[in-house]
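Trainee: no sequence on hand, only this structure:
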């Protein structure tokens, strides 16, 4: 396998210029011949009608291009927090990422979120400080924020040549030359005299930082001579691939300045698939650990990143980690054990596809014909099954009741929602048992708005929704016990099960069920104990006050009894459900509400009004940070108090304020407000 492939994601806060940067990359590599604009709705990656309408990236889009003989697959990810699942699953299948930052705003809240996601998957990054031509651009401040806010180790490879309206290009510290853009191709020249001292000092810091990290550079540096550019590039690559530091470049994607050196850096420093560690997984039969080397000769394994609808039917977008796959091959859906046959393999180019004869380790392709595939599933060779770790799907924080406008659309409406939920795991669809209403839950108001608009745009189904409702959770506040017996006899074999159960809060407010079996002497046969656990887990889904899910619980089976003829797994499961409801009601349950970390950026003139309004919304202001052009207010605010905040902030700040929010944690809902959850 050759080192001729790079799988790269573009990650950033909304409006940092990800899509514009992707568009310029495609233009410079000859993939497109006319540059689109986000505001005009004609970019290559924001191809969906709703992305053009809203001017934002909603769904991650993959495109391919070539630079210096290296094929680059780029995934342009959304910057809005409501679509964070798109970033999560993209980073899971990528080898590297370009993190874009606005030189004006610096490290913004969603930048921190996506950086942490990349940390979790150990994805090496290159930083690109964008918008150097805009008013208020500050390269040094942004580099400092990358180190302070993200805990990263920025390695500056370029200095900006001018700033704001005077921005002309960059000084390449590795080659010690200036690159000036007065057209599509930069003019290479000597470092301007006025910047020479600054550049010499910056290069010395670069060499010193690399000498601390790399023995080859240390040896050359200790010798006292000039350290060659080739030696520095090799060291930068080794450190970047290992994740020890983050190379930093700069430019203006909109003016196409700095994009070509960024492409050079992707080819020179970003990891190829074979630079990444062997992918780890488990044997679905034995549970034993397994690994797959990133080689086309290893047994086939791949992870499904997402499933999308297309003219071919459902497309499973997969990252091939090992082996090879071709149309007609059988694959095992390792999570379920089912085998299905691949109909077609396609190379995805944003909104279009091209058939390929084969995909090998390192490729990101779409497979047709896998009817049971879901996002996060593993595909593998049926003779060598493996289950790879997937990605974290965040719990929804907001829900609405939804129904089709026309009664005759009910079947199409349900099928369309099922398709959307299959494509987007963070969108949950359920039916209320009491009312029969369909409820969709998601990550925010925009997420649900896009869901409704997609139903109309893609499926021709108009839907109406109710008022948004917060997704509350419940926890126990104290230990409670119950001794419950299920006894039903209607002739013939009956139902009998006795369970003595204790429920208590989980230590450290952890989520999920922690179940313990403390029975002795076979009071509950071992075959029935898993049924008790299943019954409790099922009851937790709607066992809190007003039917809200229980967030976390410790449950202990203390004792029980069984009947030789009338006891069964279903009987113990039913008894456990009933026992849980009695015990949980006696545990003095507490309702929890989602608490959001809200960051408001607003001019100083409106700071007092914004802080006062946040406090009226039960918000707790954590900090205020003064910036050159605006102040930043960080506060913890209950989600239920933030509906309609966009309009309120616009009114308070005469349209000059903006805000971003992300889920922080659950917090107790005051008892006086419990009627909101009913």
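Mentor: Yep, that arrived. Just so we're clear, the structure is a prediction, and the values are computed from it rather than from any experiment.
Trainee: okay, CA-based contacts and neighbour counts for the rest of this
Mentor: Noted.
Trainee: roughly how far does residue 8 sit from residue 362?
Mentor: 11 Å (Cα to Cα, to the nearest Å).
Trainee: check residue 376 too.
Mentor: For residue 376, the distance to residue 362 - Cα to Cα - is 17 Å.
Trainee: more neighbours, these two?
Mentor: Between residue 376 and residue 362, counting by other Cα atoms under 10 Å, residue 362 is the more crowded of the two (26 against 22).
Trainee: wait, the more buried one sits on residue 318?
Mentor: No. Using Cα atoms under 8 Å as the test, residue 362 is too far from residue 318 to be in contact (10.2 Å).
Trainee: which parts of the stretch 301-450 of the chain are strands?
Mentor: For the stretch 301-450 of the chain, strands defined by DSSP state E, counting those that start in this stretch occupy the ranges 301-310, 313-322, 324-325, 330-333, 338-341, 344-349, 352-355, 359-360, 364-368, 378-380, 387-388, 398-404, 428-431, 438-442.
Trainee: other SSEs contacting the fifth one?
Mentor: Meaning strand 338-341. strand 330-333 (3 or more Cα pairs under 8 Å, 6 or more residues apart in numbering; DSSP states H and E).
Trainee: want to compare, so here's the second one:
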């Protein structure tokens, strides 16, 4: 059986779900034909979908026609849920674009077409509602060719006519047609798959007219994809079933997936489901080309690639409105943040964040309907009635000229320096990451770490604190120290390099723009033109038919978002306005927006602009404008060469480890690094880059035990055979780590994975070990402990749980990923081994001799 994944896409009310319903009914997949307006459609089974009569969530159904099994994915058509639609595109083999024959091509239809072009998905077009359309096939085809693509061909026309039209779409097709007066079918199939030809069909989904012809065309002109034997899969969606189980919806793109297979961090596939509507069948294996939902994977995310697949690219469509969530009295913000983690997994485009300065939870959404839907979901799932404010425009920032950004991080016994080239990118290009740093200047694993730090975070601009975009960031150079560099050092240096570069560059604010289509009675044309010009928009007059004039153009969202009510008022209900998000462009009133934002980049302690250097055993803060004077590596790059064609040139002042040792000796003094650990100066470091040298509070590490076990290769391997052994080994490692750090260290384990000892805490040598209560997770315990300890300790939370990191950072804790902790522990091991080998070379063969000599040295110093 051949498997094809095909999606239905359309502007709202084009009849997309009705077409899916008819295809399922005629193929025998469903026995009863439902209707959207009756609230009984097979694929719109969610309560909110049935009450509103729109598709909100993408759904899956399976139908068979002739020798092909179609996995049909029905996507939302409303603009507010475009992100749900775009996530589905990345797993489609083909797409069905439905056009409303009454209204023709809409503005949102053009947006969908651009997305299909971006993801290079071959398209079949179905022009629906031909039973009520007053426009002829010829008129509709002309509009399709004008507004979408001139290669839209009527495949319901007689064969000779269809072949003749198709031949004009491609040189190979034309050559074949001229030679044989007919087009070879395999060549035609290939050209459809290559998006050189777009077959068009006409009919009525509601009355099932032309549906069988359309299904025959799909089965005849679709090319089967060849999949590799190696396993691969794309996760495109995260949901939860009625029991709260997390489901990862994915397409198998190579090999097969079987139950009990290990995929991520030793997690096993508990169950494989094949959905059709709200029902599913449980299978033991899913093969390449199939779409399934997998239960048992807790750490996957939408857009993740499994096996040989890479993670999905960043979506093109994004929310342009930022809403402040208003919680009911008595509702804890951090508890709500933890609950919202589920919704953030299901729709990453919500961008749920917590503003520590304003003590606010903020969510990005497309519009009012999505806002209402989200309120209902939160109420039903978490039993909390929240509300949202009217929303604010979500701005972006970019730069106008290339600039080099430098970040340096060198508190006591740490070292990292990063040099980045920041360049303005094309409009809508987002953030592009690259490296032009030779490996003989910085090891590959450090380069990879820097690039991952650039990708892992939404970096903020320095004018309004808005995310940066349309920028290329290239790693020019960097420097590590063999003994003193740890993973977290490069994270700090990288973040600071971005911010230092932004402070050095000429930045501008970007605002979102609508692409609009405005239809007004001709008598009100002058008023419409005046309004658009007042909005600082641009336009062209498309057409004038039956005393109605159509204008199309673009205008700032901030000016046009409330224009609909004015339009209806002055045209007495005859005017029509359709808007879709076009992208971000330079802000028209930048000074006003900056003043309203009230953002001060120098007081943003989470995003420092300066760097940390070290002198006399203590770190000190260097402002961004003085960093380049003290950096240890110098680079230069050519501004005359074209940035797209060549990498920047570099002239390096190379420092070997002996040179860096000299720096440390000059800073700390010869042979005093370890002894100074007990001195007053060694306990002084810079706090978030704001104070030069202050007395620090004692250090406390809170470690998420199972998160670490499932992240470290050594412990994962142990846990696969014996979880108790993995726990014991982690306790041993943390005991050694605590002895080095001289800190309070609390290791937390979830209760549900231990058979006894639930809800207890005990001391294991120098560390504290906690097994939580049965009703409490490690995350919950760590959040509570962070809140209680943060006033007396500098709390560091080690976990790779992104939402947990967000919550604890809101309480003032420092975040550390499991990988960064591993790098620090491994660095400690290497240093201890090097110290031992050095002592052996110096003749310290007996422990008592070493103690004696160290004691004598101390006596000499006291004299």
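Mentor: Yep, it's here. Computed from a prediction, not measured in an experiment: that's the story for all the values here.
Trainee: for the aligned partner of residue 29 of structure 2 in structure 1, grab the count of nearby residues.
Mentor: Matched by TM-score structural alignment, residue 29 of structure 2 corresponds to residue 31 in structure 1. Number of residues near residue 31 of structure 1 (other Cα under 10 Å) recorded here: 16.
Trainee: for residue 438 of structure 2, same thing?
Mentor: Residue 438 of structure 2, neighbours per other Cα under 10 Å, totals 14.
Trainee: who's in contact with it?
Mentor: By Cα atoms under 8 Å, 6 or more residues apart in numbering, residue 438 of structure 2 lies in contact with residue 477.
Trainee: gap between it and residue 160 of structure 2?
Mentor: Taking Cα to Cα, one finds residue 438 of structure 2 at 60 Å from residue 160 of structure 2.
Trainee: ranges for the helices of the stretch 201-350 of structure 1?
Mentor: 215-222, 229-241, 259-269 (DSSP state H, counting those that start in this stretch).
Trainee: so which elements touch the longest one?
Mentor: Same thing as helix 229-241 of structure 1. Going by 3+ Cα pairs under 8 Å, 6+ apart, helix 229-241 of structure 1 lies up against helix 193-213, helix 215-222, strand 246-250, helix 259-269.
Trainee: distance from it to the middle of the chain?
Mentor: Relative to the centre of its chain, helix 229-241 of structure 1 is centred 29 Å away, using Cα atoms, centre = their mean, to the nearest Å.
Trainee: can you check stretch 52-66 of structure 2 too?
Mentor: The answer for stretch 52-66 of structure 2 is 26 Å, by Cα atoms, centre = their mean.
Trainee: which part of structure 1 matches it?
Mentor: Going by TM-score structural alignment: stretch 52-66 of structure 2 matches residues 54-68.
Trainee: hang on, the earlier thing: how about a markdown table for the helices of the stretch 201-350 of structure 1, with distance to residue 632 of structure 1 and mean neighbour count added?
Mentor: Shown next, in a markdown table, are the helices of the stretch 201-350 of structure 1 (distance: least, Cα to Cα, whole Å; neighbours: other Cα atoms under 10 Å):
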| stretch | distance to residue 632 of structure 1 | mean neighbour count |
| --- | --- | --- |
| helix 215-222 | 41 | 15 |
| helix 229-241 | 32 | 18 |
| helix 259-269 | 30 | 20 |
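Trainee: can I get these in a markdown table including distance to residue 309 of structure 1?
Mentor: Supplementary listing: the helices of the stretch 201-350 of structure 1 in a markdown table, determined by distance: least, Cα to Cα, whole Å:
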| stretch | distance to residue 309 of structure 1 |
| --- | --- |
| helix 215-222 | 51 |
| helix 229-241 | 35 |
| helix 259-269 | 31 |
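Trainee: of the ones you listed, which is nearest residue 289 of structure 1?
Mentor: helix 229-241 (24.9 Å; Cα to Cα).
Trainee: so where's the longest strand in structure 2?
Mentor: Looking across structure 2 with DSSP state E, the single longest strand is strand 507-521.
Trainee: so which helix or strand takes in the spatially most central residue of structure 1?
Mentor: Closest residue to the average C-alpha location of structure 1: residue 88 at 2.3 Å, with Cα atoms, centre = their mean. Residue 88 of structure 1 is located in helix 84-93, with elements delineated by DSSP states H and E.
Trainee: counting contacts, what elements does that helix pack onto?
Mentor: So helix 84-93 of structure 1, by 3+ Cα pairs under 8 Å, 6+ apart, packs with strand 5-11, helix 109-120, strand 301-310.
Trainee: show me which residues of the last one are buried.
Mentor: What it means is strand 301-310 of structure 1. For strand 301-310 of structure 1, a neighbour-count test (16 or more other Cα atoms under 10 Å) marks 301-308 as buried.
Trainee: okay, the angle between that strand and strand 313-322?
Mentor: 160 degrees (axes from the mean of the first three to the mean of the last three Cα atoms, to 10 degrees).
Trainee: can you check the longest one too?
Mentor: Calculated by the same axes, to 10 degrees, helix 109-120 of structure 1 forms an angle of 50 degrees with strand 313-322.
Trainee: helix 109-120 of structure 1 maps to which residues in structure 2?
Mentor: Under TM-score structural alignment, the match for helix 109-120 of structure 1 is residues 107-118.
Trainee: the aligned residue in structure 2 for residue 315 of structure 1: neighbour count?
Mentor: By TM-score structural alignment, residue 315 of structure 1 lines up with residue 247 in structure 2. Residue 247 of structure 2 has 23 neighbouring residues, counting by other Cα under 10 Å.
Trainee: residues contacting residue 25 of structure 2?
Mentor: Counted by Cα under 8 Å, 6+ apart, residue 25 of structure 2 has contacts 31-33.
Trainee: now, which of those residues sits nearest residue 44 of structure 2?
Mentor: residue 33 (12.6 Å).
Trainee: the stretch 501-650 of structure 2: strands as residue ranges?
Mentor: 507-521, 538-545, 548-556, 576-586, 611-615, 618-622.
Trainee: next, the buried residues of the fifth one.
Mentor: Going back to what we said before, that points to strand 611-615 of structure 2. Quick answer for strand 611-615 of structure 2 (16+ other Cα under 10 Å): 611-614.
Trainee: which part of structure 1 matches it?
Mentor: Against structure 1, strand 611-615 of structure 2 falls on no residues (TM-score structural alignment).
Trainee: give me the distance from that strand to the chain's centre.
Mentor: Using Cα atoms, centre = their mean, the offset of strand 611-615 of structure 2 from its chain centre is 33 Å.
Trainee: now stretch 471-491 of structure 2
Mentor: 23 Å.
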